[in-house]
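Fold the following for me, if possible:
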Amino acid sequence: LAGARLTTIEGIGSGPEKLHPVQRSFVLHGAVQCGFCTPGMVITATEFLARQPHSDRSEMAGAISGNLCRCTGYSKILDAMENVAEEVVVPEHLPPPAPRACSPAAASTAAGRAVFSPGSMAELWVILSDHPEARVFAGGTDLLIWLRGRRIDPPSLINLAKIETLRGIGEDSHWLRIGAGTSHAALLDDPRITTMFSVLSQALQTLGSPHIRRMGTIGGNIVTASPAGDTLPPLQVLDAEVELCSVAGMRRMVISDFILAPGKTALRPGEILTAVFLPKPADHVFQHFEKVGLRSAMACAIASLAAVIGVSPDGRIESARLAWGSVGPTVARIPAIEAALIGETLSRKTLESVIPLVATGISPLDDVRASTAYRRLVAGNLLLRLMKFAPPSAGMQAEGLPMEKSL
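Below you'll find the model as predicted:
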């Protein structure tokens, strides 16, 4: 938080005598029930409405999707937000961010650990050389959970968030280059992602919540190597490559070779992921991502499917890349299914013919979110549900199956 401005609920309004418009609207619309979620809801609503005062109700619902209300009072909260939307401004009494008291690379301390914040790659290599045991992070959305749960206990941390060269999106005639430190929210704001790589943008919209997407980075989601990582199936079907750098040099590899097992990657000591490269897709390609979880936000995938399917003008499948998430130790590609689809029409009959191969091509586990049997069922149904989302140009009838329907 060095150099940042932090606003808590105490910084909204000026006490009971002068409530902020959002606080006043919450009271008038009965949006305060047990009160447990209220501070977070007020902070989130105030920040969102100050940025997007002309939002509709669905956008407001998306903004608070990372705030849980166990009283199920969302309707009244949304009523309160709608009523006050155009009155909200950033509070004028907030002071500007404080200037830094030290250089970016200087160490601060958190919970007894040294935390380094290099401002350049050159500073990073020096720190890594002096502290090879340090844990590197950017957004820290997973790291903070691991530290709190005592799953890891690194002696020091290195925060990459201040290295500007790790952020941003560039392109040439063949590739889109995404800096590993680019946030999920920044990717969703870039029209090149939403138009050329819609399978990735669809996955990003399901990842965490707006709060998580503003903090988390694409590089972090990859390096975490979770079987349920939302960006991993899309990146696999997009044939993504990762750029890995160390003081010794740089190398590139396809993402399927980079992720080896849950939580394990091909990173070498002293090496970090610096960028992701996406080859620009061909024309006449249908892209889709769908995820099944216990709720629509802030939920790990029970199963997910990313699909990139090339279709000829006469409706024949020319190429097929399919990747399932959360149904095995790593992302599951099933070459037999992809090969069987080539030359066929994109139809329910075609998809049903390859469903038996799904069950044999994945290796899901039982856990607290779902059973092995349920994951197998959902993985097959996700494939059939491509019918619901394929555009008319793909030659497929727009119909789908409910997730729970037996195959």
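
Going by C-alpha atoms from here, please, whenever you check contacts or count neighbours.
OK.

Can you tell me the SS state at residue 277?
The three-state label given to residue 277 by DSSP: H, G, I helix; E, B strand; the rest coil is strand.

which residues does the residue nearest to it when sequence neighbours are not counted contact?
Among residues not flanking residue 277 along the chain, residue 177 sits closest, at 4.7 Å (CA to CA, 6 or more residues apart in numbering). With contacts defined as CA atoms under 8 Å, 6 or more residues apart in numbering, the neighbours of residue 177 are 169, 170, 171, 275, 276, 277, 278.

want to put them side by side, so please do this one too:
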Amino acid sequence: MLLAAPRFALPETVGEALSALAERPDAVVVAGGTEVMPDLLWRVRTAAGFVSLRRVGALRGTSRDGDELVVGAGTPVAALVDAEAGALAAAARSLGTPLVRTEATIGGNVVSALPYRNMLPALLALDARLELTSDTGRRTVAFDGFTTAPGVTRLGEGELLTAVRLPTRPCFSDYVKIGRRNAQYVATVSAAVVSRNGAVRLAFGNAGPVPLRSDAVDVVATALLDGRAGPDDLRAAVADAVDPPEDTVASAAYRRHALGVLATRLVVRAQVDAGLGS
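Take a look at the predicted model:
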């Protein structure tokens, strides 16, 4: 159902949402509103109208599709705090307060495309894929590379993010962040790890203009996992790979150091999980 009000649409299906977006190309898509409403209140963005996804039930919930976990883009972050993937669950638990987690959605976190958003390093480490739907069909793209600049994605005109797909192959994964406080504050820096079959994949938040990972860092992290490298080697590799911002919250030097500490901490946890450390 579409409301008659010209500046607001409240669709109940994905098809209705796409039609509403086509009729209102300048409208802001909103689900939980935790990204959009503060921006409007702080006047850092304006809105010519809204397409609300709150009633689109097909965008909420999780399911299995072969060896992938499919998470609807409108699924509240609160529904992911006990997710099978440890990194996803840890990132969800560290996002805001219980009230914020109840309203915030995984899709909103992804499409915000801001480097300090909690869920992004977890999705990058987990090698997530994104399901994008438009009037012409559906395409699936890697999350790696989806964000091209702060607040900018490869989402096409008239497209909606409808689902996040995560591999369900056995692995160890975790997420950690540093912030001024645990609740209601974005990550100063964050990191996520996946360890599978003796190989390590790390990803970082607020380590550059977009969620960041590095093949060179993963090589050293894998060597640290099995004892062929030391913590100093990993911290040096991370320092070379990242390009963190400098602002009133923290200096670039502090963020670079903290990212190396988080990376080492995560690999040590992976060691313990694999029975290689203590």
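
ok, back up a step: tell me which residue of the second structure matches up with the residue nearest to residue 277 of the first structure.
Per TM-score structural alignment, the equivalent position to residue 177 of the first structure in the second structure is residue 70.

Is it correct that its match falls within a strand?
Yes. Assessed by three-state DSSP, residue 70 of the second structure belongs to a strand.

Against residue 138 of the second structure, how distant is it?
Separation of residue 70 of the second structure from residue 138 of the second structure (CA to CA, to the nearest Å): 15 Å.

ok, now residue 21 of the second structure?
Residue 21 of the second structure is 16 Å from residue 138 of the second structure, by CA to CA.

Please apply the same query to residue 30 of the second structure.
Using CA to CA, residue 30 of the second structure is found at 20 Å from residue 138 of the second structure.

So for those two, which sits in the more crowded spot?
residue 30 (19 against 13; other CA atoms under 10 Å).

That one -> the first structure?
Per TM-score structural alignment, residue 30 of the second structure is aligned with residue 137.

Quick one, which of the contacts of residue 177 of the first structure are buried?
Among the contacts of residue 177 of the first structure, the ones that count as buried by 16 or more other CA atoms under 10 Å are 169, 275, 276, 277, 278.

Pipe these into JSON lines and attach distance to residue 25 of the first structure per row.
Output for these, formatted as JSON lines (distance: CA to CA, whole Å):
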{"residue": "169", "distance to residue 25 of the first structure": "40"}
{"residue": "275", "distance to residue 25 of the first structure": "44"}
{"residue": "276", "distance to residue 25 of the first structure": "44"}
{"residue": "277", "distance to residue 25 of the first structure": "46"}
{"residue": "278", "distance to residue 25 of the first structure": "46"}
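
Which residue in the first structure aligns with residue 176 of the second structure?
Residue 176 of the second structure maps onto residue 290 in the first structure, by TM-score structural alignment.

what sits against that match?
202, 203, 304, 305, 306, 382.

Which strand or helix spans it?
strand 285-292 (DSSP states H and E).

Determine how far that strand lies from the middle of the whole chain.
Relative to its chain's centre, strand 285-292 of the first structure lies at 15 Å (CA atoms, centre = their mean, to the nearest Å).

and it, which residues are buried?
Using 16+ other CA under 10 Å as the test for burial, strand 285-292 of the first structure gives 285, 286, 287, 288, 289, 290, 291, 292.

Show me what secondary structure element comes after that strand.
strand 303-311.

Translate residue 207 of the second structure into the numbering of the first structure.
The equivalent of residue 207 of the second structure in the first structure is residue 327 (alignment by TM-score structural alignment).

if I read this right, its match contacts residue 362, doesn't it?
Yes. At 6.0 Å, residue 327 of the first structure counts as touching residue 362 under the criterion of CA atoms under 8 Å.

Quickly list what's touching both of those two.
Shared contacts of residue 327 of the first structure and residue 362 (CA under 8 Å, 6+ apart): residue 376.

For these two, indicate the residue with more neighbours.
Taking other CA under 10 Å, residue 327 of the first structure and residue 362 do not tie; residue 327 has more neighbours (26 against 22).

And the strands in the stretch 51-200 of the second structure?
Along the stretch 51-200 of the second structure, counting by DSSP state E, counting those that start in this stretch, strands occupy 62-65, 68-72, 129-134, 137-142, 147-149, 152-153, 160-167, 172-178, 189-196, 199-205.

What span of the first structure is the fourth one aligned with?
I take that to be strand 137-142 of the second structure. Under TM-score structural alignment, the match for strand 137-142 of the second structure is residues 249-254.

Report the mean deviation for the matching stretch after fitting onto the second structure.
On superposition with the second structure, the mean distance recorded for stretch 249-254 of the first structure (mean CA distance after the TM-score superposition for the first structure) is 0.6 Å.

Tell me how far the residue nearest to residue 277 of the first structure lies from residue 330 of the first structure.
Distance, residue 177 of the first structure to residue 330 of the first structure, by CA to CA: 24 Å.

do the same with residue 201 of the first structure
21 Å.

what does residue 270 of the first structure give?
Relative to residue 330 of the first structure, and taking CA to CA, residue 270 of the first structure is found at 24 Å.

and the two? which has more neighbours close in?
residue 330 (25 against 18).

What is the neighbour count of the nearest residue to the more buried one once chain neighbours are set aside?
Spatially, and ignoring its direct neighbours in sequence, residue 330 of the first structure is nearest to residue 227 (5.1 Å; CA to CA, 6+ apart). A count of nearby residues for residue 227 of the first structure, using other CA under 10 Å, gives 25.

Tell me which residue of the second structure lines up with residue 227 of the first structure.
When the second structure is aligned by TM-score structural alignment, residue 227 of the first structure is paired with residue 115.

hang on, its match packs against residue 203?
No. Counting by CA under 8 Å, residue 203 is not a contact partner of residue 115 of the second structure; they are 11.4 Å apart.

Now do the shared contacts for the two.
In contact with both residue 115 of the second structure and residue 203: residue 211, using CA under 8 Å, 6+ apart.

wait, what's in contact with the match of residue 30 of the second structure?
143, 157, 158, 159, 160, 161, 220.
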